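*Asks:* mind looking at a prediction? Sequence and model below.
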Amino acid sequence: MKPQLLSFLATSLFMLGFQSITAESFTTGGFTYTTTSATTASVTAESVTAGGTGEVTIPATVTYNGTTYTVTGIYDWAFHNKGVTSISIPDACTNIGVGAFDGTTWYNNQADGMVYIGKVAYKYKGTMANDTTIAIKAGTLALANYVFEGCTTLESVSIPNSVTRIGEFAFRGCTALTSITIPSSVTTIGNSAFSGCTGLTNVVIPSSISTINSNVFFRCTGLTGVSIPGSVKTICSYAFKDCTSLNPLNVPSTVTTISVEAFSNVPNVKYSGSATGSPWGASSITY
């Protein structure tokens, strides 16, 4: 089980994008939900009256106070250690938090290897062999938060062009990961997705990405090349912190927002855009 601090951090990051609205919780149909936008909601827990056992079927939409919300996520530890025997989730439910189904009867019955929930790659179960290569199955829509976190023997991953979301902390600490191709279908790369991947040397960010989230490449000390497309408008705090082998990091002028310490300890950044706050922690910056 992850330390409570990590659980708190992941939950905080899960909600980070939704601070502009007032989140509201409600219970209906056996589940407790929290709104995450004006039109979306996530499952936070199974209600006490549901009993915590048997089949779990998450609806595609849920209506509360006259508003219909699309169910897009399941919170950290939502069904942890409950007697869930089967799970069905809608395609839109791609943001699955850490430990959401760990310890359930369903999870305990899964064979070692990649575990999927619907069209989401949930996590790798069991001991991973050295120099492991994994191919995510075709039709997968998302990689869950923490899916490969701490898998220090994972060397490469093949991601199909159906995946739209790479979850928070998805590859954190995968120190042997040397090769990954992010397909053009991916529109979101979660906070800290590749943090601590010290073996990564080159990454091409697809033009489907508009925001590089916080800590995405934090402490990727082996990274010597990153291709940032013109589609990127925002680079969040600490995105490239401690990427000490990036010399230089070329940032396109189309980027208009760069947050605090985005390039902390990067030897050299080349950027000629309009964002304010230079040098954003970089050792040097060339315009």
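*Replies:* Yep, that arrived.
*Asks:* CA only for contacts and neighbour counts going forward, please
*Replies:* OK.
*Asks:* all strands of the stretch 151-287 of the chain, in order?
*Replies:* Remark: strands assigned in the stretch 151-287 of the chain by DSSP state E, counting those that start in this stretch are 154-158, 165-166, 179-180, 188-189, 202-204, 211-212, 225-227, 234-235, 249-251, 257-258, 269-271, 285-286.
*Asks:* list the buried residues in the longest one.
*Replies:* Using 16 or more other CA atoms under 10 Å as the test for burial, strand 154-158 gives 154-157.
*Asks:* if we can go back for a sec, what's the most buried one of the strands of the stretch 151-287 of the chain?
*Replies:* strand 165-166 (a mean of 24; mean count of other CA atoms under 10 Å).
*Asks:* report all helices and strands that that strand contacts.
*Replies:* Judged by 3 or more CA pairs under 8 Å, 6 or more residues apart in numbering; DSSP states H and E, strand 165-166 is in contact with strand 142-143, strand 188-189.
*Asks:* which among those strands is found nearest to residue 63?
*Replies:* With CA to CA, the closest approach to residue 63 among these belongs to strand 142-143: 24.9 Å.
*Asks:* run through who's touching that closest one.
*Replies:* By CA atoms under 8 Å, 6 or more residues apart in numbering, the surrounding residues in contact with strand 142-143 are 94-95, 119-122, 163-167, 170.
*Asks:* figure out how far that strand is from the centre of its chain.
*Replies:* Strand 142-143 sits 8 Å away from the centroid of its parent chain (CA atoms, centre = their mean, to the nearest Å).
*Asks:* go on, stretch 161-171?
*Replies:* For stretch 161-171, the distance to the chain centre is 6 Å (CA atoms, centre = their mean).
*Asks:* need the helices and strands packed on strand 165-166 in JSON lines (columns: distance to residue 35).
*Replies:* Below are the helices and strands packed on strand 165-166 laid out as JSON lines (distance: least, CA to CA, whole Å):
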{"stretch": "strand 142-143", "distance to residue 35": "21"}
{"stretch": "strand 188-189", "distance to residue 35": "20"}
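*Asks:* PyMOL command for the buried members of the contacts of strand 142-143?
*Replies:* Restricted to buried positions by 16+ other CA under 10 Å, the PyMOL selection for these reads:
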select buried, resi 94+95+119+120+121+122+163+164+165+166+167+170
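*Asks:* check it against this one:
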Amino acid sequence: MGEESFAWRGIHKITLPEGITTIKYYAFSRNCLKNVQLPSTLHYIGDDAFSLNDIESLSFYDNVEYIGCGSFGSSNWQNNLSDGMTIIGKCLYRFTDRNNTIKDVVIPDGVVSISPEAFSNKRILQIYSK
């Protein structure tokens, strides 16, 4: 998916086919998405790829290796990190909920890097590792 491919289009639902490996920055930003299910072939989610939606439910597979800065910003989604993820991008949780509190964060075993500000401006109650 290219940069800003489907941004600002009022999209309520998407079905992404198998075979997609990369979603670039702002690809689905500023829509009306609530539930997102990503294909098993996806490895990379760019910065702000799904920002400014109302995502409540997010499903993806363990082979997602990178989630960029603000990828799911301004959504109610939180704490759905892939077991296969190796990098947590800067500002991943920056705007995930409106009260700036994340109850639990589970860091998958395979994570080798957490960028500065990945959880910026958040009150985290508990952090676990798998």
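*Replies:* Thanks, I have the structure now. Everything numeric here is computed off the predicted structure, so don't read it as measured data.
*Asks:* care to give me the TM-score?
*Replies:* Remark: TM-score between the superposed chains equals 0.83 [TM-score structural alignment, normalised by the length of structure 2]; 126 aligned residues with a CA RMSD of 2.0 Å.
*Asks:* is it true that residue 84 of structure 1 touches residue 56?
*Replies:* Yes: the pair residue 84 of structure 1 and residue 56 passes the contact test of CA atoms under 8 Å, sitting 6.7 Å apart.
*Asks:* still on that earlier bit, adding distance to residue 8 of structure 1, write the strands of the stretch 151-287 of structure 1 out as CSV.
*Replies:* Listed next are these as CSV, based on distance: least, CA to CA, whole Å:
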stretch, distance to residue 8 of structure 1
strand 154-158, 26
strand 165-166, 20
strand 179-180, 28
strand 188-189, 20
strand 202-204, 29
strand 211-212, 22
strand 225-227, 30
strand 234-235, 24
strand 249-251, 32
strand 257-258, 26
strand 269-271, 33
strand 285-286, 35
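*Asks:* out of the ones you listed, nearest to residue 62 of structure 1?
*Replies:* Residue 62 of structure 1 lies closest, by CA to CA, to one member of the strands of the stretch 151-287 of structure 1: strand 165-166, at 22.4 Å.
*Asks:* and the closest one, which stretch of structure 2?
*Replies:* Under TM-score structural alignment, strand 165-166 of structure 1 corresponds to residues 22-23 of structure 2.
*Asks:* and stretch 253-260 of structure 1, by the same measure?
*Replies:* Under TM-score structural alignment, the match for stretch 253-260 of structure 1 is residues 109-116.
*Asks:* start and end of the matching stretch, how far apart?
*Replies:* Using CA to CA, to the nearest Å, one end of stretch 109-116 of structure 2 lies 19 Å from the other.
*Asks:* may I see the buried residues of it?
*Replies:* Going by neighbour count (16+ other CA under 10 Å), the buried part of stretch 109-116 of structure 2 is 111, 114.
*Asks:* what residues does it touch?
*Replies:* Contacts for stretch 109-116 of structure 2 (CA under 8 Å, 6+ apart): 83-91, 129-130.
*Asks:* which of those residues tops the neighbour count?
*Replies:* residue 91 (25 neighbours; other CA atoms under 10 Å).
*Asks:* aligned counterpart of that one in structure 1, please.
*Replies:* That one, residue 91 of structure 2, aligns with residue 238 by TM-score structural alignment.
*Asks:* please apply the same query to residue 67 of structure 2.
*Replies:* In structure 1, the residue paired with residue 67 of structure 2 according to TM-score structural alignment is residue 212.
*Asks:* residue contacts, its match?
*Replies:* Residues near residue 212 of structure 1 by CA under 8 Å, 6+ apart: 189, 232, 234-236, 239.
*Asks:* quick one: which of those residues is nearest residue 219 of structure 1?
*Replies:* residue 239 (9.3 Å).
*Asks:* distance of that closest one relative to residue 181 of structure 1?
*Replies:* Using CA to CA, residue 239 of structure 1 is found at 19 Å from residue 181 of structure 1.
*Asks:* the two: who's more crowded?
*Replies:* A count of neighbours by other CA under 10 Å puts residue 239 above the other of residue 239 of structure 1 and residue 181, at 27 against 15.
*Asks:* about what we covered before: for the closest residue in space to the match of residue 91 of structure 2 that isn't next to it in sequence, grab the count of nearby residues.
*Replies:* Of all residues not flanking residue 238 of structure 1 in the chain, residue 262 sits nearest, at 4.0 Å (CA to CA, 6 or more residues apart in numbering). By other CA under 10 Å, the residues close to residue 262 of structure 1 number 25.
*Asks:* so residue 262 of structure 1 makes contact with residue 234?
*Replies:* No: look at residue 262 of structure 1 against residue 234 with CA under 8 Å: they stay out of range, at 10.3 Å.
*Asks:* what's the burial count for the nearest residue to residue 89 of structure 2 once chain neighbours are set aside?
*Replies:* In this structure, residue 89 of structure 2 finds its nearest non-sequential neighbour in residue 68, 4.4 Å apart by CA to CA, 6+ apart. Residues near residue 68 of structure 2, counting by other CA under 10 Å, number 22.
*Asks:* what's near enough to touch residue 68 of structure 2?
*Replies:* Residue 68 of structure 2 neighbours (CA under 8 Å, 6+ apart): 45-49, 88-92.
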